[in-house]
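J.: Sequence first, predicted coordinates after that:
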Amino acid sequence: MLLTKQQTRIYRYLETYLRRHGRPPSYQEIREHFNFRSLNSVAKHLKQLERKGYLESPWGNQKRAFRLLPLRTTAAAVPFLGRVAAGAPLEAVEIPETMEVPESLLSGGNNFALQVRGDSMVDEGIRDGDVLIIRKQEYADNGQTVVAQIEGEATIKKFYQRHDQVELRPANQELEPLAVAADKVEIIGVVIGLMRHYKR
């Protein structure tokens, strides 16, 4: 599973500490190194690493009792630009964060990630909460799944254009297509990959 930039920094710190000292750092040492406000913050970050499969705590609640699992290196950091609707258009909010993405999901050019909100693309296998990998480009072929912007708001739909009209089609039989004049639609990029967290 993907790591945020902050989670990667924590993992690298733990890795370096273990190599130098032969044991994990204490919660207090982690808190002081990253200037976290509380030990509870440390616990939350470590739990996220454990949930994503990069850390293991086989000895219960002992605070130094964890071991690191290998960090997958065939990944690249791409900008995470927020959340975008797979239902009605929703503003995609840019936030200062990156995500590690398997290189197999990337393609040439600029790539970025967005998290899906809504279920209008569920018949294409795109579910609420999925992270989409987008290749940034200003054009699309008919039938491609795109992130399109309409009057400042972004949405995920299948793209079809005929003359001066664009139809943005959901992949959900309960929803209607969105018909828009071509000059009102800005293509932000084309969907090239998807990542999903499975809840345990």
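T.: Structure's in. What do you need?
J.: C-alpha from now on. contacts and neighbour counts both.
T.: Noted.
J.: tally of neighbours for R31?
T.: 18 (other CA atoms under 10 Å).
J.: For the residue of the chain positioned farthest from its centre, give its distance to V180.
T.: Distance from the centre of the chain peaks at H163, with 34.5 Å (CA atoms, centre = their mean). Applying CA to CA, to the nearest Å, the value for H163 to V180 is 12 Å.
J.: ok, now how distant is G87 from K47?
T.: G87 is 32 Å from K47, by CA to CA.
J.: neighbour count winner among the two?
T.: Taking other CA under 10 Å, G87 and K47 do not tie; G87 has more neighbours (20 against 16).
J.: can I assume the more buried one is in contact with E153?
T.: No. If you go by CA atoms under 8 Å, G87 and E153 don't touch, sitting 11.9 Å apart.
J.: hold the first one in mind and look at this next one:
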Amino acid sequence: MMMLTRRQREVYEFIRAYVAREGVAPSYDEIRRHFGFRSLNSVQKHLRRLAEKGVIQSPWRNQKRALALVDWERSGTVELPLLGPVAAGRPLEVVEQPGTVEVPQAMLHHGEHYALEVEGQSMVDDGILDGDLLIVKRQETADDGQTVVALVDGEATVKRFYRTGAGVELRPANAALSPIVVTEGEFSIRGVVVGLIRNYGASHYTS
């Protein structure tokens, strides 16, 4: 299983034990009360991270018990093209590399996907760190707040996407950095981030 933080693993193990005991997933409020979180927002944050790492499904639906655990061994893996690297900081040219990366099938949505390696620290507040692999769904549009891979002046960057009255802001998740402000004609979206893999030592890559 992909590496989880201590708290993420605790939440995951609680959900797994609850499902084994009760036959259904715990509600958001049951998770909140078990861990002493002050609000449901804290629960949602942890569940989003678990979903990004491919160990649970359906964390954002409104049903009370919509969580589902992912069986990685049964779900299988898929090889994606590895493009490298994308800047979580200043824009950086994306160059194709002769390699692939294996990811769990459960992490993918419908459509075409690829992987990018992150360089920089501008998305750290969203849990995207230098050296992480991003799983990206190829598409040319995005909704406000989605994390996108955007091409600006021929160079790629990963940022949160927001429309404004003057055009578009590509916002970092780092209070020390400023957003990139562009008009609709000055950039293009190359995909939306749908997952993240963190490498703690062993290489993910094949050639």
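T.: Yep, it's here. Everything numeric in this text was worked out from a predicted model, so none of it was measured.
J.: TM-score of the superposition?
T.: In this superposition the chains share a TM-score of 0.62, using TM-score structural alignment, normalised by the length of the first structure; 132 aligned residues with a CA RMSD of 2.0 Å.
J.: biggest helix in the first structure by residues?
T.: Ranked by number of residues, the top helix in the first structure under DSSP state H is helix 5-21.
J.: So which bit of the second structure is it matched to?
T.: Following TM-score structural alignment, helix 5-21 of the first structure has no partner segment in the second structure.
J.: Next: stretch 180-187 of the first structure.
T.: Stretch 180-187 of the first structure maps onto residues 182-189 of the second structure, going by TM-score structural alignment.
J.: Can you give the contact residues for the matching stretch?
T.: Residues from elsewhere that reach stretch 182-189 of the second structure, judged by CA atoms under 8 Å, 6 or more residues apart in numbering: 139-142, 148-153, 166-170.
J.: Checking my notes, K44 of the first structure in a helix, right?
T.: Yes. Assessed with DSSP: H, G, I helix; E, B strand; the rest coil, K44 of the first structure lies in a helix.
J.: in the match of stretch 180-187 of the first structure, what counts as buried?
T.: V182, F187, S188, I189 (16 or more other CA atoms under 10 Å).
J.: Pick the one among those closest to L40 of the second structure.
T.: Among those, I189 lies closest to L40 of the second structure (CA to CA), at 31.8 Å.
J.: Which is the succeeding secondary structure element to the longest helix of the first structure?
T.: Where DSSP states H and E defines the elements, the next helix or strand beyond helix 5-21 of the first structure is helix 27-34.
J.: Buried ones in that next one, by neighbour count?
T.: Neighbour-count burial for helix 27-34 of the first structure, with 16+ other CA under 10 Å as criterion, is recorded at Y27, I30, R31.
J.: The helix ranked longest in the second structure maps to which residues in the first structure?
T.: Ranked by residue count under DSSP H, the longest helix found in the second structure is helix 6-22. Against the first structure, there is no aligned range for helix 6-22 of the second structure (TM-score structural alignment).
J.: again, but for stretch 87-105 of the second structure
T.: Using TM-score structural alignment, stretch 87-105 of the second structure pairs with 85-103 in the first structure.
J.: And stretch 120-129 of the second structure, by the same measure?
T.: So stretch 120-129 of the second structure sits over residues 118-127 in the first structure, by TM-score structural alignment.
J.: Pull up the distance across that stretch, start to finish.
T.: 7 Å.
J.: same check, this time on stretch 57-69 of the second structure
T.: Counting by CA to CA, you get 6 Å between the two ends of stretch 57-69 of the second structure.
J.: And for stretch 178-196 of the second structure?
T.: Terminal residues of stretch 178-196 of the second structure are spaced 23 Å apart (CA to CA).
J.: Repeat that for stretch 162-175 of the first structure.
T.: End-to-end span of stretch 162-175 of the first structure (CA to CA): 21 Å.
J.: May I see the buried residues of it?
T.: Here stretch 162-175 of the first structure shows V166, E167, L168, R169, P170, A171, N172 as buried, counting by 16+ other CA under 10 Å.
J.: With secondary structure and distance to E15 of the first structure added, can I get these in TSV?
T.: As requested, those are arranged in TSV below (DSSP: H, G, I helix; E, B strand; the rest coil; distance: CA to CA, whole Å):
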residue	secondary structure	distance to E15 of the first structure
V166	strand	51
E167	strand	50
L168	strand	47
R169	strand	47
P170	coil	45
A171	coil	44
N172	coil	45
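J.: And the counterpart of A171 of the first structure in the second structure, how close does it get to D132 of the second structure?
T.: Alignment note (TM-score structural alignment): A171 of the first structure maps to A173 of the second structure. Separation of A173 of the second structure from D132 of the second structure (CA to CA): 15 Å.
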